[in-house]
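J.: missing the sequence, but the structure's below:
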């Protein structure tokens, strides 16, 4: 989620610098804008990639290289089948809340938007002469949650997330 994209960027930037052009689109996540329960490392890695994108795009702009990121919300894909997560341990103090949250995450993916929406957004970015720094792709409430995080007091937002995840 973090080191892989950095290695890819390190690999392609020399060629992009020599040709004085290029476009890098980093795929982050709406989860990278907030700390989500039981997804702390995922949220942190996607948030870090957002910031790397912001900084690196300024560093390579004079070489004609454009870097942007796209933060998807929930899309109906098979991502849950390959998701790496901590095992659900029977008898653990976290067994029920963590298990319930895992089920909820899977349900969100299963009922997520059509992934074609993401493909269309990427195609539009590729065709855009001057891409924005950040793109968010998902249903209204997923994107609006980022706005709420910016405007609500921290504890109010935290309470809202805890209510959503029934914690």
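T.: Cool, got the structure. Just so we're clear, the structure is a prediction, and the values are computed from it rather than from any experiment.
J.: C-alpha from now on. contacts and neighbour counts both.
T.: Will do.
J.: going on from the host helix or strand of residue 145, what's the next piece of helix or strand?
T.: Assigned by DSSP states H and E, residue 145 belongs to helix 140-151. Downstream of helix 140-151, the first helix or strand assigned by DSSP H and E is helix 154-164.
J.: can you point me to the longest strand in the protein?
T.: strand 65-72 (DSSP state E).
J.: Identify the residues contacting residue 121.
T.: Contacts for residue 121 (CA atoms under 8 Å, 6 or more residues apart in numbering) come out as residue 137.
J.: Pull the distance from the helix or strand where it lies to the chain's centre.
T.: For residue 121, the host element (DSSP H and E) is helix 116-127. Relative to its parent chain, helix 116-127 has a centroid offset of 16 Å by CA atoms, centre = their mean, to the nearest Å.
J.: one more structure, for comparison:
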């Protein structure tokens, strides 16, 4: 029997790449979008789901279960970028980012767990970010929301182990997607004390995304994890130096690591 997979944020970028790849590997794939009618060019079905709307989440999960009779794999991929000096990002934008990147995935997890518990099986994959392992300048809110998802995954894994439900994090580095166009950018203000360092860092971040890895690499990594009997707690996918930066953070003194980041961003 083909495993049933639901990918939040499956209409573009990494989510779409994962969905299209899994569709070629004998999985029954559903993707989600806030506005699925806008996307006709997918090889899998899109259902309406807004991760900031609990009723929308529950309706989408119920739809998939009613169609398939089971729910095997949840891939929490929907997310949003945000940049800017923390001092200058409106508080409502900070809260909105956490609604998408942290509270949203939690609500989707809560909605699928009862069915997985009934089946005595299931796998939940949370797409986080290498940025979630470190506080990056002018990406502090994004780092915090993704880091929070990494940590809560560690806790939930232990809470659901008795139900034969697996959970893991996959932290990607920079991939060539449209995330830069969709993220919230605090404006670079002419009278801001952060004008020059933030403006330069913003250009550097966009260059990293433009030259990022092919999202197919993430799709293949997710496929391997689904086939793994006992997934690890954390996975990292991306450029060697981006993954190695996490190792350096563990072994270097805090101020040495901070200086390394400052040099990287020319701060």
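T.: Received, thanks. Fair warning: this is a prediction, and the values are worked out from it, not measured in the lab.
J.: ok, back up a step: what's the matching range in the second structure for the helix or strand following the helix holding residue 121 of the first structure?
T.: The helix or strand immediately downstream of helix 116-127 of the first structure is strand 134-137, counting by DSSP H and E. Alignment note (TM-score structural alignment): strand 134-137 of the first structure is matched to residues 234-237 of the second structure.
J.: can you pull the buried residues of the helix holding residue 121 of the first structure?
T.: 118, 121-122, 125 (16 or more other CA atoms under 10 Å).
J.: Run the chain-centre distance for the helix or strand hosting residue 63 of the second structure.
T.: Secondary structure from DSSP H and E places residue 63 of the second structure in helix 54-68. Relative to its chain's centre, helix 54-68 of the second structure lies at 21 Å (CA atoms, centre = their mean).
J.: now that helix: which residue numbers in the first structure?
T.: On the first structure, no counterpart of helix 54-68 of the second structure exists by TM-score structural alignment.
J.: what packs against the following helix or strand past that helix?
T.: For helix 54-68 of the second structure, the succeeding helix or strand toward the C-terminus, using DSSP H and E, is strand 73-76. Using 3 or more CA pairs under 8 Å, 6 or more residues apart in numbering; DSSP states H and E as the contact test, the elements touching strand 73-76 of the second structure are strand 4-7, helix 104-119, strand 122-127.
J.: Present these as JSON lines; the columns should include distance to residue 162 of the second structure.
T.: JSON lines is the format used below for those (distance: least, CA to CA, whole Å):
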{"stretch": "strand 4-7", "distance to residue 162 of the second structure": "22"}
{"stretch": "helix 104-119", "distance to residue 162 of the second structure": "9"}
{"stretch": "strand 122-127", "distance to residue 162 of the second structure": "12"}
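J.: mean distance, the helix holding residue 145 of the first structure to its aligned residues in the second structure?
T.: Compared with the second structure after fitting, helix 140-151 of the first structure deviates on average by 0.4 Å (mean CA distance after the TM-score superposition for the first structure).
J.: ok and that helix relative to strand 65-72, angle-wise?
T.: 110 degrees (axes from the mean of the first three to the mean of the last three CA atoms, to 10 degrees).
J.: Name the residues of helix 140-151 of the first structure that come out as buried.
T.: Within helix 140-151 of the first structure, the residues scored as buried using 16+ other CA under 10 Å are 142-143, 145-146, 149.
J.: quick one: which two of the buried residues of helix 116-127 of the first structure are the most distant?
T.: 118 and 125 (10.6 Å; CA to CA).
J.: Stretch 128-142 of the second structure aligns to what range in the first structure?
T.: Under TM-score structural alignment, the match for stretch 128-142 of the second structure is residues 28-42.
J.: Now do the residue nearest to residue 131 of the second structure when sequence neighbours are not counted against residue 158 of the second structure, distance only.
T.: Among residues not flanking residue 131 of the second structure along the chain, residue 143 sits closest, at 5.1 Å (CA to CA, 6 or more residues apart in numbering). Using CA to CA, to the nearest Å, one gets 24 Å for the distance from residue 143 of the second structure to residue 158 of the second structure.
J.: Of the two, which one has the most company?
T.: A count of neighbours by other CA atoms under 10 Å puts residue 143 above the other of residue 143 of the second structure and residue 158, at 22 against 12.
J.: Which strand or helix spans that one?
T.: helix 140-160.
J.: where's residue 134 of the first structure relative to residue 30 of the first structure, distance?
T.: In terms of CA to CA, residue 134 of the first structure sits 11 Å off from residue 30 of the first structure.
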